[in-house]
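Undergrad: here you go, sequence then predicted model.
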Amino acid sequence: MAAPTSAPALPDLAGDVVALTAAVCDIPSVSGDERALADAIEAALRGHPHLEVLRDGDAVVARTRLGRERRVVVAGHIDTVPIASNLPTRRVRAEDGAEELWGRGTVDMKGGVAVALHLAAVLREPRWDVTWVFYDHEEVASALNGLGRLVRNHPDWLAGDLAVLGEPTAGGIEGGCNGTLRAEIRTTGRTAHSARGWRGVNAIHAAGEVLDRLNAYEASDVDVDGLVFREGLNAVGITGGIAANMIPDSCVVTVNYRFAPSLDPAGAEAHVRQVFEGFDVTVTDLAGGARPGLDDPLVQGFVEAVTAVTGGAPGPKYGWTDVARFAELGIPAVNFGPGDPMLAHADDERCDVEQIRTCARALQAWLA
């Protein structure tokens, strides 16, 4: 499918990767509104005859067909959270002298997208065949996720021996990811007029036991393939009450459990139900994590090549990322990209421009 001629143009993909990052960011692509950026990416990639370009909705895939023994996948999402008066991008000199690119998406994760676009253009004969994936709808409900849609519609497009997800890692390697579970813990009571509260049973008061168990809960640090994943179980919401003069008969505490990838989704659910034994527990969202896979020879080669450029050692990814989708396909996957994840989604989102260049050099050293 050819990209519409009205697609906004990106600069030369083989040019300056920081200028490319700014251009990618300056095409707004809040989740659900990625079409213009997807069109621009497709049009730019079609200008490089060494790439086969495919499209599904607002996900664009480009791949080499060199007949190499191995194939790697480099992927990144093109959507962002809503803009907060932080576009267009601007370059700022920080107090320590570093140059930063400010604006929505500079961290999460258009720096990683720009690195992938740049390398897709310049690496005409990489050491392995490469599939470059640019997908939509990552920042919203998982059922809408563009990578998940590709898994369902075109699993052959994602075939590979190793996947690199360009999520922000401050230029370090983060292996695997935690799983995540959300559940509603419900308490019930009996309504009454608050002037005669003794005639009712207060469901909000009953939720105190739920909060007591959370306060007493001791999260675990779990070693998985040599990386220590930090777990957590926390209340993230509470609802209840009918009117200001009524005893409430229902209260719901929403909890989020972040669990190490040594535990499968069924085990995570069983653990949460055990913690809240005696309460009505409804699981509303559950996604397994991904093991780091650092014992895989191809992953080891990636770590060696990248750390030779960036320094440091691999660490765990505490949050959930789409590396878990690759893990479900049996593909080892790591997170690696520019940008401090602590600044993701922030109004002052910004990325050190040298980090963008360093990530591009490191990936190129591995793939060239």
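TA: Sure, I can see it.

Undergrad: please make it C-alpha for all contacts and neighbour counts, starting now.
TA: Noted.

Undergrad: ok, now how distant is residue 340 from residue 302?
TA: Per C-alpha to C-alpha, to the nearest Å, residue 340 is found 21 Å from residue 302.

Undergrad: what of residue 219?
TA: For residue 219, the distance to residue 302 - C-alpha to C-alpha - is 32 Å.

Undergrad: tell me which of these two has more neighbours.
TA: residue 302 (22 against 15; other C-alpha atoms under 10 Å).

Undergrad: is it true that that one touches residue 365?
TA: No: using C-alpha atoms under 8 Å, residue 302 is not in contact with residue 365; the gap is 9.5 Å.

Undergrad: pull the distance from stretch 126-142 to the chain's centre.
TA: 11 Å (C-alpha atoms, centre = their mean, to the nearest Å).

Undergrad: list the buried residues of that stretch.
TA: 126, 128-139, 142 (16 or more other C-alpha atoms under 10 Å).

Undergrad: in a markdown table: those residues, plus secondary structure and distance to residue 267.
TA: Below are those laid out as a markdown table (DSSP: H, G, I helix; E, B strand; the rest coil; distance: C-alpha to C-alpha, whole Å):
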| residue | secondary structure | distance to residue 267 |
| --- | --- | --- |
| 126 | coil | 41 |
| 128 | coil | 37 |
| 129 | strand | 37 |
| 130 | strand | 35 |
| 131 | strand | 34 |
| 132 | strand | 34 |
| 133 | strand | 32 |
| 134 | strand | 32 |
| 135 | strand | 30 |
| 136 | coil | 30 |
| 137 | coil | 28 |
| 138 | coil | 26 |
| 139 | coil | 26 |
| 142 | helix | 21 |
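
Undergrad: looking at those, which one is closest to residue 70?
TA: residue 128 (5.4 Å; C-alpha to C-alpha).

Undergrad: contact partners for residue 120?
TA: By C-alpha atoms under 8 Å, 6 or more residues apart in numbering, the contact set of residue 120 is 45, 62, 132.

Undergrad: actually residue 235, not the one I wrote
TA: Here residue 235 is in contact with 211, 214, 253-256 (criterion: C-alpha under 8 Å, 6+ apart).

Undergrad: among the residues you listed, name the ones in strands.
TA: 253-256 (DSSP state E).

Undergrad: drop anything exposed from the contacts of residue 235.
TA: 214, 253-256.

Undergrad: try this one side by side with the last:
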Amino acid sequence: MTADPANRVLARIDSMREEMVATLAEAVSIRSVNPTYPDQDYDDLVGGETEVSRLLARLYRQAGAETELFGEVPGRDNVVGVVRGSGGGRSLIFNGHVDVVPADDSVQWAHDPFTAFIDETHVWGRGSADMKSGLIAQAFAARALTETGTRLRGDLILQGVVGEENLEHHLGTSAVLGRGFTADAAIIAEPTGADRPLTVMPATPGVLIMRIAVTGRSGHASMRSRMRAQMVADEHAADPVAASAIDAALRIHDGLRRLEAEWVESRTDPLFDKGQFTIGLNVVDGAAHGSRNVAFIPDRTTLEYAIFYPPATGVPEIRSEIVHTVRDIVRQDAWLRVNPPRIDWPMHYPGGRTDRDHPLCRTVRAAREQAALGTSFAGPGDVLPFPSASDLTWFTAVGIPAVGLGPGAHVMAHAVDERCAIDEMVGAAKAYAVAAIEWCGAA
């Protein structure tokens, strides 16, 4: 690739810095909380995603794209812009999600999460890192290409999709791909999951949600001593005076914690650090029916887990190992043998991966290095996996190689005082533009 087209584009992006910051602030100020996220008011929130998609459509048109908005359900529109190439080059997708998670803890924030705050180095607000900064960087990269007269040989397809934050790929990325907006490769603007900024991320783990419902037998709280004595003596253990569902659930959890510890060695992947794959208990709900009161021994408990597993491992294998672990615990427990827990799997997001030696991964890494010359990000970019679910899965599932690369730190995603470094957003835009020139070819 000749340096001149890239240098013109990089200079143009530098000149757009203030406009990029203002546009990100505009996007952050749109309350595009995913309306199906737990404990949210759907009717109050629906439409926010569409408003961000309309903002992106404006930017895509400025880049010379043929633009289309469409949704699978009312008020939740995806946006696609296609910048037609001159022909003979590979096509490339820039993808990102327009929805964000709630900020119901807004009293803990230093600034209103939906009124963007800008200081000398960062833009603050919900969605600034995850991942409106990436969407804005992608759109401005496309604009810089067009405004410098840099015509690509292959098509550049810009996608802003709904639903990712609640694993609704059927409304977002999969719906867009199903509509025919496919390409030879894709770059997803997820924020960096590693320590160094602007990491190239060619893989994502599988994510499995598990719910375990445990029943007990309620009684007066003072019966706990008799209940424990029966358990110790194994007397009437299957028909006790009372049985704590919380205690029984925690016995199951102890076994799953031991399995999680075993996974450090037994569940590995060369792209992921040891210990990356986990069985995390993140929601516990237990009490006596009809009274959430400490005067009662609890007769119901639900445990909800987020399970991260290697992308190359099939979900039936993971489920089977967990079920067998729970069954072993149940067989050794007099109460649970008679009252076995119910296991449900309400959600699953399979993993995905692109080989780190794939031409796309090499292209994006080289683009990131070229774009970072003379900046605080200078040097080769890391190639490390994204630590959570992402829409990379749905590209690789249909045979489209994909990598993640985006501004912001993953530790800021879903966090109080979420913010994105402005330099990272500008750096990401430069990396996207150079990657497009190299992958698609310049006419």
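TA: Looks like it came in fine. Values in this document were obtained by computation on a predicted structure and should not be read as measured data.

Undergrad: any chance you could compute the TM-score here?
TA: TM-score for the superposed pair, counting by TM-score structural alignment, normalised by the length of the first structure: 0.85. Supporting figures: 348 aligned residues with a C-alpha RMSD of 2.6 Å.

Undergrad: redo the contacts of residue 120 of the first structure as JSON lines? Include distance to residue 288 of the first structure.
TA: JSON lines is the format used below for the contacts of residue 120 of the first structure (distance: C-alpha to C-alpha, whole Å):
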{"residue": "45", "distance to residue 288 of the first structure": "33"}
{"residue": "62", "distance to residue 288 of the first structure": "28"}
{"residue": "132", "distance to residue 288 of the first structure": "24"}
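
Undergrad: so which of the residues you listed persist in the second structure?
TA: Under the criterion both residues aligned by TM-score structural alignment, their matches' C-alpha atoms under 8 Å, the contacts of residue 120 of the first structure that remain in contact after alignment to the second structure are residue 45.

Undergrad: of the contacts of residue 120 of the first structure, just say which sits nearest to residue 263 of the first structure.
TA: Using C-alpha to C-alpha, the contacts of residue 120 of the first structure come closest to residue 263 of the first structure at residue 132, 30.1 Å.

Undergrad: I'd guessed that closest one sits against residue 74; true?
TA: Yes: counting by C-alpha under 8 Å, residue 74 is a contact partner of residue 132 of the first structure at 5.0 Å.

Undergrad: okay, and the common contacts of those two?
TA: residue 116.

Undergrad: looking at this, residue 13 of the second structure is in a helix?
TA: Yes: assessed by DSSP: H, G, I helix; E, B strand; the rest coil, residue 13 of the second structure belongs to a helix.

Undergrad: ok, it - how many residues close by?
TA: For residue 13 of the second structure, using other C-alpha under 10 Å, the count is 24.

Undergrad: likewise residue 220 of the second structure?
TA: Neighbours around residue 220 of the second structure, by other C-alpha under 10 Å: 13.

Undergrad: now do residue 24 of the second structure
TA: Counted with other C-alpha under 10 Å, residue 24 of the second structure comes out at 27.

Undergrad: ok, now which ones touch the residue mapped onto it from the first structure?
TA: Taking TM-score structural alignment, residue 24 of the second structure has residue 21 as its aligned residue in the first structure. Residues in contact with residue 21 of the first structure (C-alpha under 8 Å, 6+ apart) are 106, 110-111, 113-115.

Undergrad: and in the second structure, which of those residues remain?
TA: Where the second structure agrees (both residues aligned by TM-score structural alignment, their matches' C-alpha under 8 Å), the contacts of residue 21 of the first structure reduce to 106, 110-111, 114.

Undergrad: among those residues, which lie within strands?
TA: Assigned to strands by DSSP E, none of these qualify.

Undergrad: widest-spaced pair of those?
TA: Most distant of these, by C-alpha to C-alpha, are 106 and 114, 9.7 Å apart.

Undergrad: more neighbours: the two, which one.
TA: residue 106 (35 against 29).

Undergrad: the stretch 101-250 of the second structure: strands as residue ranges?
TA: For the stretch 101-250 of the second structure, the strands defined by DSSP state E, counting those that start in this stretch occupy 117-118, 122-124, 156-161, 186-188, 203-204, 206-215.

Undergrad: could you look up the SS state of residue 58 of the second structure?
TA: Classified using three-state DSSP, residue 58 of the second structure is helix.

Undergrad: the first structure: helices as residue ranges?
TA: Assigned by DSSP state H, the helices in the first structure fall at 17-25, 35-45, 110-122, 146-153, 203-206, 208-216, 265-275, 297-310, 323-328, 353-367.

Undergrad: one step back: okay if I get the strands of the stretch 101-250 of the second structure as JSON lines plus distance to residue 77 of the second structure?
TA: Converted to JSON lines, the strands of the stretch 101-250 of the second structure look like this (distance: least, C-alpha to C-alpha, whole Å):
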{"stretch": "strand 117-118", "distance to residue 77 of the second structure": "27"}
{"stretch": "strand 122-124", "distance to residue 77 of the second structure": "25"}
{"stretch": "strand 156-161", "distance to residue 77 of the second structure": "8"}
{"stretch": "strand 186-188", "distance to residue 77 of the second structure": "19"}
{"stretch": "strand 203-204", "distance to residue 77 of the second structure": "26"}
{"stretch": "strand 206-215", "distance to residue 77 of the second structure": "26"}
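
Undergrad: looking at the ones you listed, which is buried most?
TA: Stretch with highest mean neighbour count among the strands of the stretch 101-250 of the second structure: strand 203-204 (a mean of 30; mean count of other C-alpha atoms under 10 Å).

Undergrad: and that one, which stretch of the first structure?
TA: Under TM-score structural alignment, strand 203-204 of the second structure corresponds to residues 176-177 of the first structure.

Undergrad: how far does the matching stretch sit from the chain's center?
TA: Counting by C-alpha atoms, centre = their mean, stretch 176-177 of the first structure is centred 10 Å from the centre of its parent chain.

Undergrad: got the contact list for residue 249 of the second structure?
TA: Each residue near residue 249 of the second structure by C-alpha under 8 Å, 6+ apart is listed here: 214, 301-303.
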